[in-house]
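[1] with the sequence up front, the predicted model follows.
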Amino acid sequence: MPSSSSDVALEVRGLGKRYEIGEQERYLALRDVIARAVTKPLAGLTGRGRSDRSAESDRIFWALRDVDFTLNHGEALGIIGRNGAGKSTLLKILSRITEPTEGEAVVAGRVGALLEVGTGFHPELTGRENILLNGSILGMRRTEILRKFDEIVDFADVHRFIDTPVKRFSSGMRARLAFAVAAFLETDILVVDEVLAVGDAEFQRKCMGKMGDATREGRTVLFVTHNMTAVESLCARSIWLEGGRVHADGPTSEVVSKYLSTSFSLQSEQSWPDVQEAPGNHTVRLHRVAVHPEGGSSSDAIDVRTPISIDIDYWNLKEGARLNLSLHVYNEQGVEVFNALPYLEREWQGKPFPRGLYRDTCHIPANLLNDGLHRVELLVVENSAYVIFHMEDALLFDVRDDPIGREGWYGNWEGAVRPQLAWETRQLEAGAAIPEAMRD
């Protein structure tokens, strides 16, 4: 039975959606229908039924299974997960675009959805006509739509093109208009799927502000995104979908941290306890490599504000060897971010190493690396000239973004590094130096 609480905007119980993998069902002639009707009762006797059922089960794919959650009015819920986790399928069910195979979703009120850029727009109709059409589909009266019309056009900034067919809009114009229609028409629940993937910084800032306004007005927001900074900024609570099931549900910071720490094929630590089996050669063999926050462990999350240490433990097998290490750090685009060498290490560099186990630690300051995946390549150099050992993929770690200091920007922060540099602004001359004709 649905919840009796007037605070509940959405209640999802045992929701599941099943698809069949393979070719679309072909047209059936009358003889095919008759043949099926005749052979079906005999399937159990011939043994075909079991193999048919097995073949059918191989074609079944559950995009969602056993999904349960309740959402109150005025809440903003983030939905995160990898591609194919079931996020968009869930939103399509909640938006009544597709029906669930099992379970139910009880929605209290009208739903406004932006699932893809321009979803629900007719390309041959003008922007004005599409606004009126979308409002009508939501069950709004023409007077209600017209009351919001100017706000929609102002937000989308498409005044000059409002009577132009939408097919001639740029992707950015369609994104702005689609979001404005979904956000400003008077729906109780706003469903948004990756709206921040398109648009400039100003558009992103306006979108996030409008979704925040919606929750303060008592509307409910469901926000699907791969942008962890955006979801942490907007949503106090998040759900992590994995394989069509709810893997975690709770405070956004906790859910995002769990997701990022387990959802990537990371290699933040490797170790080889047996020197005879460890990678290397007759001079040097590796014991352990690890990347971690300063004072933390390799399982701890790293963000752009985190000071990082890279540890390399190795056995020197050659008495008197003069060794030094070289680290090359690459970002996920394959760009080399930097090459680190132990020039500032004074105790051992340039000196002969007795046999034994050593640890080199490279310290990477906070506010240097950009967010994203990073790969560490390790070289062992002898006599400052000869590379005697090389490991291309010694470590792979992820640097998380952090919303502090972004000032409303949720797109990619360009560049291989992201330093916090000193900056100052000074006025060199007063306004009187500007000619009158040039003043605004």
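    Okay, I see it.
[2] going forward, measure contacts between C-alpha atoms and count neighbours the same way
    Fine.
[3] which residues in the stretch 1-150 of the chain form helices?
    Taking DSSP state H, counting those that start in this stretch, the helices of the stretch 1-150 of the chain run over residues 30-39, 43-46, 48-59, 87-94, 127-137, 142-156.
[4] can you check the stretch 151-300 of the chain too?
    Using DSSP H, counting those that start in this stretch, helices in the stretch 151-300 of the chain cover 171-184, 201-216, 228-234, 252-262.
[5] can you name the residues in contact with the third one?
    By C-alpha atoms under 8 Å, 6 or more residues apart in numbering, the list of residues contacting helix 228-234 from outside reads 76, 78, 208, 211-212, 223, 225, 252-253, 256, 401-403, 410.
[6] which one among these gets closest to residue 338?
    residue 401 (19.6 Å; C-alpha to C-alpha).
[7] would JSON lines of the helices of the stretch 1-150 of the chain with mean neighbour count be doable?
    Listed next are those as JSON lines, based on neighbours: other C-alpha atoms under 10 Å:
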{"stretch": "helix 30-39", "mean neighbour count": "10"}
{"stretch": "helix 43-46", "mean neighbour count": "11"}
{"stretch": "helix 48-59", "mean neighbour count": "12"}
{"stretch": "helix 87-94", "mean neighbour count": "21"}
{"stretch": "helix 127-137", "mean neighbour count": "20"}
{"stretch": "helix 142-156", "mean neighbour count": "16"}
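[8] make CSV out of these and add distance to residue 230.
    Shown next, in CSV, are those (distance: least, C-alpha to C-alpha, whole Å):
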stretch, distance to residue 230
helix 30-39, 53
helix 43-46, 55
helix 48-59, 37
helix 87-94, 16
helix 127-137, 27
helix 142-156, 20
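[9] the helices of the stretch 151-300 of the chain into JSON lines, with extra columns for distance to residue 159 and mean neighbour count?
    Below are those laid out as JSON lines (distance: least, C-alpha to C-alpha, whole Å; neighbours: other C-alpha atoms under 10 Å):
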{"stretch": "helix 171-184", "distance to residue 159": "11", "mean neighbour count": "23"}
{"stretch": "helix 201-216", "distance to residue 159": "16", "mean neighbour count": "18"}
{"stretch": "helix 228-234", "distance to residue 159": "28", "mean neighbour count": "20"}
{"stretch": "helix 252-262", "distance to residue 159": "38", "mean neighbour count": "18"}
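[10] indicate which one of the ones you listed is closest to residue 66.
    Between the helices of the stretch 151-300 of the chain, helix 252-262 lies closest to residue 66; by C-alpha to C-alpha that is 19.0 Å.
[11] one more structure, for comparison:
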Amino acid sequence: MTVIEAENISKRYIIDHINGNAKGNTLREIVTDNIKNLFTKKETNQVSHEDFWALKDVSFNINQGDRVGIIGSNGAGKSTLLKVLSRITEPTEGKITIKGRVASLLEVGTGFHPELSGRENIFLNGAVLGMKRQDIKKQFDAIVDFAGVEKFLDTPVKRYSSGMYVRLGFAISAHLEPEILIVDEVLAVGDADFQRKCLGKMKDASTSGRTILFVSHNLTAVQGLCNKAMFMQKGQLMEMGETNQVLATYLSHVQKTALESWWDTPEEAPGNDKVRLKSIKLVPSYLDNQKHLDVRTPFKIKIEFWNMMENANLNISLHLNSLTGECIFNIGTESRAFDKGVIYAECEVPADFLNDGSYSISFMVVKDTASAIYNFEESLIFEIEDYREGTAWYGKWPGYVRPKINFPITQLELESIS
């Protein structure tokens, strides 16, 4: 049975642009400019308007019991779509038909009255969902236990931290048994244990026939939880279907940077009068029909540079860093004597070594194993996606490395345990 039907949904916002003499947009600057304009012949600021379509002609059907992951980059229209489906905002064009009671967890504090206590907000949210007081009471203890806010139950929620807001909001939404549960990326606010509980709760809810819409950048969680996925891009629905197929399409679109940089002549290349970078590339050995790097993918790093020095003992020191600056590893080549010309180096990073995440490659050309000739910083930036099987945990796997190390477990002997 179809429970959500969207027909040509579009949402337009109007963006104002101020053109003219205003030098800022603070209240003080605006008032000052307006007063000056009263006594001068300067032209007043002109305001131009631009239409921005956050959603454009989006159509789809969702059946009862579907678990739909909505994926896409920032600004793709995912959150706007959920707000439209939650009736928080009306579409500019199109029609939505929803059958069933909807609970939404979209932003920290959504649906809460800040002056009311956690206890009062539980009953308020239940009433909004159309539940009777006695039905809310049956779920009350489970909500409080799941959220872990028992000590603060009679405290106004305006004093709650963002994590407490999210825990209580999700607990209310999940335990008051809506037919349709809509969850945005707010789960990222919680810690790993809370994420695990939330994902488990959503999986349990789906087995009882409830429909779930789940926006997340955690593709592993989407893959583990959802039987369908929607790929959004620039306000349009690019693809909807079986989760693995849609994820493959999405990942083929989101390679953040090219895996190769090169220069035709030394004059235009980075470096100095001694060395210039000719090319650097990352060459993956994709599995099957892959089009993106994931934790299973081995790859080679290939570097070419122009050497402008005669008979110089040179080596390369390569750093692989996280984008937050931590060095994951540093390796170096042997030092050898080279004449003028192009020098080439290559190394291979094995599969099942790096964790998912964003990384950068920097390297130095070193003379006589001691003097850095030039440091080519962040010469290449790349992304490794996650891949997981045989586990029910879909949160972020900790650490920068994720080696596949033999780790057997066995029972030594059978014995009775009293």
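    Thanks, I have the structure now. What you see is a predicted model, and the numbers here were worked out from it, not measured in a lab.
[12] follow-up on the earlier one: among the helices of the stretch 1-150 of structure 1, which is nearest residue 23 of structure 1?
    That would be, of these and by C-alpha to C-alpha, helix 48-59, which comes in at 9.9 Å.
[13] who touches the closest one?
    Under C-alpha under 8 Å, 6+ apart, the answer for helix 48-59 of structure 1 is 20-22, 43-44.
[14] closest one of those to residue 185 of structure 1?
    Using C-alpha to C-alpha, the contacts of helix 48-59 of structure 1 come closest to residue 185 of structure 1 at residue 20, 35.9 Å.
[15] trace that closest one over to structure 2, please.
    Alignment note: residue 20 of structure 1 maps to residue 14 in structure 2; criterion TM-score structural alignment.
[16] returning to that earlier point: could the helices of the stretch 151-300 of structure 1 be laid out in TSV, adding distance to residue 150 of structure 1?
    Formatted as TSV, the helices of the stretch 151-300 of structure 1 follow (distance: least, C-alpha to C-alpha, whole Å):
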stretch	distance to residue 150 of structure 1
helix 171-184	10
helix 201-216	16
helix 228-234	26
helix 252-262	35
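[17] out of those helices, flag the one nearest residue 280 of structure 1.
    Here helix 252-262 is closest among the helices of the stretch 151-300 of structure 1 (C-alpha to C-alpha), at 29.4 Å.
[18] after superposition, how close is the closest one to structure 2?
    If you overlay the two and look at helix 252-262 of structure 1, the average distance to its match in structure 2 is 3.6 Å (mean C-alpha distance after the TM-score superposition for structure 1).
[19] mind listing residues that contact that helix?
    78, 80-81, 228, 231-232, 235-240, 248-249, 299-301, 400.
[20] contacts only, for residue 272 of structure 2.
    So residue 272 of structure 2 contacts residue 374 (C-alpha under 8 Å, 6+ apart).
[21] between the helices of the stretch 151-300 of structure 1, which one is nearest to residue 153 of structure 1?
    helix 171-184 (7.3 Å).
[22] re earlier: closest one of the contacts of helix 48-59 of structure 1 to residue 418 of structure 1?
    residue 21 (44.0 Å).
[23] ok, now how distant is the closest one from residue 210 of structure 1?
    Counting by C-alpha to C-alpha, to the nearest Å, the gap from residue 21 of structure 1 to residue 210 of structure 1 is 39 Å.
[24] repeat for residue 114 of structure 1
    14 Å.
[25] now do the strands in the stretch 301-440 of structure 1.
    308-316, 323-331, 336-340, 356-364, 372-382, 386-399 (DSSP state E, counting those that start in this stretch).
[26] would you list these in a markdown table and tack on mean neighbour count?
    Shown next, in a markdown table, are these (neighbours: other C-alpha under 10 Å):
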| stretch | mean neighbour count |
| --- | --- |
| strand 308-316 | 20 |
| strand 323-331 | 20 |
| strand 336-340 | 15 |
| strand 356-364 | 15 |
| strand 372-382 | 19 |
| strand 386-399 | 17 |
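[27] so what's the closest residue to residue 359 of structure 1 other than its chain neighbours up against?
    Sequence neighbours aside, residue 313 is the residue nearest to residue 359 of structure 1 in space, at 4.3 Å (criterion: C-alpha to C-alpha, 6 or more residues apart in numbering). Taking C-alpha under 8 Å, 6+ apart, we find residue 313 of structure 1 in contact with 286-289, 357-360.
[28] now for these, which pair is the farthest apart?
    Farthest apart among those - using C-alpha to C-alpha - are 289 and 357, which lie 13.1 Å from each other.
[29] before we move on, back to that, overlap between the contacts of residue 313 of structure 1 and structure 2?
    Using both residues aligned by TM-score structural alignment, their matches' C-alpha atoms under 8 Å, structure 2 keeps these contacts from those: 286-289, 357-360.
[30] of the residues you listed, closest to residue 141 of structure 1?
    residue 289 (64.9 Å).
[31] residue in structure 2 matching that closest one?
    By TM-score structural alignment, residue 289 of structure 1 lines up with residue 280.
[32] state the distance from the closest residue to its match other than its chain neighbours to residue 264 of structure 2.
    Leaving aside its sequence neighbours, residue 280 of structure 2 sits nearest to residue 303 (C-alpha to C-alpha, 6+ apart; 4.5 Å). Between residue 303 of structure 2 and residue 264 of structure 2 the computed distance is 14 Å (C-alpha to C-alpha).
[33] so who does the closest residue to residue 310 of structure 2 other than its chain neighbours touch?
    Excluding the flanking residues, the one nearest residue 310 of structure 2 by C-alpha to C-alpha, 6+ apart is residue 339, at 4.9 Å. Shown in contact with residue 339 of structure 2 (C-alpha under 8 Å, 6+ apart): 307, 309-312.
[34] could you dump these into a markdown table and include distance to residue 62 of structure 2?
    Output for the contacts of residue 339 of structure 2, formatted as a markdown table (distance: C-alpha to C-alpha, whole Å):
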| residue | distance to residue 62 of structure 2 |
| --- | --- |
| 307 | 61 |
| 309 | 66 |
| 310 | 69 |
| 311 | 69 |
| 312 | 67 |
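[35] if you rank the residues you listed by neighbours, which is first?
    For those, the largest number of neighbours (other C-alpha atoms under 10 Å) sits with residue 307, at 23 neighbours.
[36] that residue and residue 365 touch, don't they?
    No: in this structure, residue 307 of structure 2 is not within contact of residue 365 by C-alpha atoms under 8 Å, at 9.7 Å.
[37] between those two, what contacts are shared?
    residue 275.
[38] hang on, the earlier thing: what do we get in structure 2 for the residue nearest to residue 359 of structure 1?
    That one, residue 313 of structure 1, aligns with residue 304 by TM-score structural alignment.
[39] residue 87 of structure 2 matches what in structure 1?
    Residue 87 of structure 2 maps onto residue 96 in structure 1, by TM-score structural alignment.
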